[in-house]
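Asker: task: produce atomic coordinates for the following.
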Amino acid sequence: MRKGMKDVARLAGVSVGTVSHVLNHPELVTPETTERVRQAMQELGYVRNEPARQLARRGHSDLIAVVLPTSDDPFLSGVVRGAQQAAARHGLEVMVTSSEHDVEREQRQLDSLEQRRVRGVLLSPAVDASLQGVRALQQRGTPLVLVGPVFGRHRFCSVSIDERSGGRQIGVHLAESGHSRVLYAGAPLSAHHVSERYEGLIETLAGADVRAADVSGWEPGGGLPAVASLLAAPARRRPTAVVCATDLIALEVLSECARLGLEVPRQIAVVGYDDLPFTRSGVVSLSTVSQPQLEMGRRATELLLLEETEGHRHEKLVLQPQLVIRATSRRPARAVRPARDGDAKVEAGRS
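Answerer: As a prediction, this is how the structure comes out:
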């Protein structure tokens, strides 16, 4: 059982008030009494309840909560690091929870965080759904900032990325390289940020055959059947480029290309999204869209703290992504060796 201040006071032979003075105002206590109280704390294994002390002094804790839709997204881990950096500058700590794309679970977590009197919440919503429950939290006085994909009209501070711009940048790059058949692999296609990237892509590839494949439910190493069947098609029908909604999907596509014996980028170009660390290696060197994850976390935290100021007005910050062209898409599509009849037969045999 956890020991409290009463236990320390009893063992040291002093009042609870004296124990409190030792913790908070040691100058009011004699050195002898202070030493006796600290020895009692050590013997009992007493640990100060810091959140409770903060609540008593200021009405809220020194915790900022980050609520994510999933716990295994490398992109969101960068956002968390940015939030931690900004929070540390203000003497605050960050705690992270995950809704696992469950709206009801997300609401329970928000209710629990409100009861703990957190300083504020950075929320990446579980799904593209109503934010009614979040509005109630805000109205009761808990500052909240939306982070990541932001959809619909809302009255919150938010920090998002211009997803359509990222898709457009990829489209321009592929169009300039002469690609005429492009496959977009996303999961799920109905998600706001996934569909926005696709819309930007088709805006700039108006003259190309662009199709989309929903790869929802895929797992690393498990393959992408919806993509594999198209890659195994005869050369004259096979996509000349595959654009992926994430770098991890792109890594799976590269594995599938290797399995089929397709040379990247001579026979097919591959572009990812997120610019995760592995994409910069000499082995992979993946063309991808870099997103300012750290800046997102830092800016969102600063907005959260500004919400406490009088006369604060909600801000909607939209950050810009940047296409990074690397080895997997650098060679123009016109350099691809034209398909011969023999090639078509070999490819067809693989399908």
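Asker: can we go C-alpha only for contacts and neighbour counts from here?
Answerer: Noted.
Asker: tell me the centre residue of the chain?
Answerer: Leu76 (1.8 Å; CA atoms, centre = their mean).
Asker: in a strand, that one, correct?
Answerer: No: read with DSSP: H, G, I helix; E, B strand; the rest coil, Leu76 is helix and lies in no strand.
Asker: double-check that Ala228 belongs to a helix.
Answerer: Yes: assessed with three-state DSSP, Ala228 lies in a helix.
Asker: want to put them side by side, so please do this one too:
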Amino acid sequence: MKGEVPMSGQPKRVGVSDVAKRADVSIGTVSNYLNYPDRVSDTLKAKIKAAIDELGYVPRQSKASQQRAVSNGLIGYVMTDIEHSLFTDIFEGIQEVCEDNDMQVIGANASSDAVRQSELVQMFVRIGCSGIILSTVMDSANDVDAARAAGVRIVLVDHAAPMSDVPTSCILEDNQMVGQMAVEELVRGGCTRLAFVAHSFDYQSVQDRYAGVRRAVERYRGTVSLELIDAHGLMVEDGYEVGRELVRRIQDGREIPDGVVAASDHLGIGVIRALSDDGHLRVPDDVCVIGCEGVRISHTAPVEMTTIDAPGADIGRKAMIELLDAIENPAAYVSSVTMLQPRLHRRSSTR
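Answerer: The predicted structure follows:
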């Protein structure tokens, strides 16, 4: 399910994402229908055409060509951390839509530094980008205000709208659903003592995943327990220390969780490595482990880790389409929040 929440009474312009939803196909398939019809089967063409006719969608090609006469066709993308594959997946989705519209995207890495993030936004404003897509480190009201004050449209990804009077479009994964899906997967496998392993609750995604975990556990009140474990970081080595602590607990005769929800995949991989290195506890026989991101290193653990995968490329496509709408139709631009749903990727670390 995908929800879009208008924040004013103004009507929202029908976009490619609306056509995709009505036709029950991906945004990329609609883009191919409009730009490379030979790549789309006759069956899907019929479904997409019916959706276009029903919604009254008007392709933006003519408007885009007019816009490019006064635009340099350059988009800036500020990513939180280039080492995290979610943000490179988002980049690929942005790039796909840019190529379909004869535009170019420049990606820049904020390295999880809020000051650097602001500097990069200002740089993209100075070089005259037509728009900016911002994967924000923290609440970004100042960056949104600065871009819009300079007449540059901005769309946020992986973060909800900051406290700002400026209309802002936000595209993000439903991270509360991530937490709920992780709990359901563990409970399905027979786990009853769960732990949420996390750090950096300043990150909105971590907050939301924890909220989803708590909500799901509440439904099993009396039969499923929940422990919060602070890993003091989000990297593999931090998860490794958590795994070692679980081993120490079992050696001391103390109870341990039989299901671990790792706020980051790196944490989950660290937990699995520690348990595998020691040998006292087996994954998934004694402890099941599930990650919340679906990063590209998830398969590198000694036991391949089950993950809840983020729809990174779809986030990027949707963000770029929203940005095009904002650039081409500034008077009709309204604040909105689009939630894209995660997907379960079951591997060997859960039962």
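Asker: now the TM-score, please.
Answerer: The TM-score (TM-score structural alignment, normalised by the length of the first structure) is 0.71; 273 aligned residues with a CA RMSD of 2.4 Å.
Asker: one step back: could you check which residue of the second structure pairs with the residue nearest to the centre of the first structure?
Answerer: Here Leu76 of the first structure is matched to Phe87 in the second structure, going by TM-score structural alignment.
Asker: ok, and the closest non-adjacent residue to that match?
Answerer: Met79 (6.0 Å; CA to CA, 6 or more residues apart in numbering).
Asker: what number of residues lie near that neighbour?
Answerer: If you count neighbours by other CA atoms under 10 Å, Met79 of the second structure ends up with 28.
Asker: measure it to Gln117 of the second structure for me?
Answerer: According to CA to CA, to the nearest Å, Met79 of the second structure and Gln117 of the second structure sit 8 Å apart.
Asker: shared neighbours of those two, anything?
Answerer: Residues touching both Met79 of the second structure and Gln117 by CA atoms under 8 Å, 6 or more residues apart in numbering: Asn109, Ala110, Thr136.
Asker: please name the nearest non-neighbouring residue to the first one.
Answerer: Think Asn109 of the second structure. Leaving aside its sequence neighbours, Asn109 of the second structure sits nearest to Met79 (CA to CA, 6+ apart; 5.2 Å).
Asker: how far out from the middle of the chain is stretch 75-92 of the first structure?
Answerer: Put simply, stretch 75-92 of the first structure sits 12 Å off its chain's centre (CA atoms, centre = their mean, to the nearest Å).
Asker: what about the residue nearest to the centre of the first structure, distance to Gly82 of the first structure?
Answerer: Leu76 of the first structure is 10 Å from Gly82 of the first structure, by CA to CA.
Asker: same question for Val242 of the first structure.
Answerer: 31 Å.
Asker: got it, and Pro292 of the first structure?
Answerer: Distance, Pro292 of the first structure to Gly82 of the first structure, by CA to CA: 10 Å.
Asker: burial count for whatever residue of the second structure lines up with Leu131 of the first structure?
Answerer: Matched across to the second structure, Leu131 of the first structure falls on Ala141, judged by TM-score structural alignment. Neighbour count of Ala141 of the second structure, defined by other CA under 10 Å: 15.
Asker: can you check the one 3 residues further on too?
Answerer: Using other CA under 10 Å, Val144 of the second structure has 27 other residues around it.
Asker: next SSE downstream of the helix or strand where it lies?
Answerer: Using DSSP states H and E, the element containing Val144 of the second structure is helix 141-149. Downstream of helix 141-149 of the second structure, the next assigned helix or strand under DSSP H and E is strand 153-157.
Asker: how far does that next one sit from its chain's centre?
Answerer: Strand 153-157 of the second structure sits 14 Å away from the centroid of its parent chain (CA atoms, centre = their mean).
Asker: quick check: angle from whichever helix or strand comes after that strand to strand 153-157?
Answerer: Counting by DSSP H and E, the next helix or strand C-terminal to strand 153-157 of the second structure is strand 169-173. With axes from the mean of the first three to the mean of the last three CA atoms, to 10 degrees applied, the angle from strand 169-173 of the second structure to strand 153-157 works out at 20 degrees.
Asker: residue range for strand 169-173 of the second structure in the first structure?
Answerer: Matched against the first structure by TM-score structural alignment, strand 169-173 of the second structure falls on residues 157-161.
Asker: quick one: the helices in the stretch 101-250 of the first structure?
Answerer: Secondary structure of the stretch 101-250 of the first structure, counting by DSSP state H, counting those that start in this stretch: helices at 103-115, 132-139, 163-176, 192-203, 225-231, 247-260.
Asker: nearest to Leu146 of the first structure, of the ones you listed?
Answerer: Distance to Leu146 of the first structure, taken as CA to CA, is lowest for helix 132-139 among those, at 9.9 Å.
Asker: now do the contacts for Arg238 of the first structure.
Answerer: Counting by CA under 8 Å, 6+ apart, Arg238 of the first structure touches Arg181, Leu230, Leu231, Ala232.
Asker: quick one: map Asp18 of the second structure onto the first structure.
Answerer: Structural alignment (TM-score structural alignment) places Asp18 of the second structure against a gap in the first structure.
Asker: what of Gln204 of the second structure?
Answerer: So Gln204 of the second structure corresponds to His192, using TM-score structural alignment.
Asker: distance of its match relative to Arg238 of the first structure?
Answerer: Relative to Arg238 of the first structure, His192 of the first structure is positioned 28 Å away (CA to CA).
Asker: before we move on, what about Leu251 of the first structure?
Answerer: Distance, Leu251 of the first structure to Arg238 of the first structure, by CA to CA: 19 Å.
Asker: cool, Glu199 of the first structure as well?
Answerer: Relative to Arg238 of the first structure, Glu199 of the first structure is positioned 22 Å away (CA to CA).
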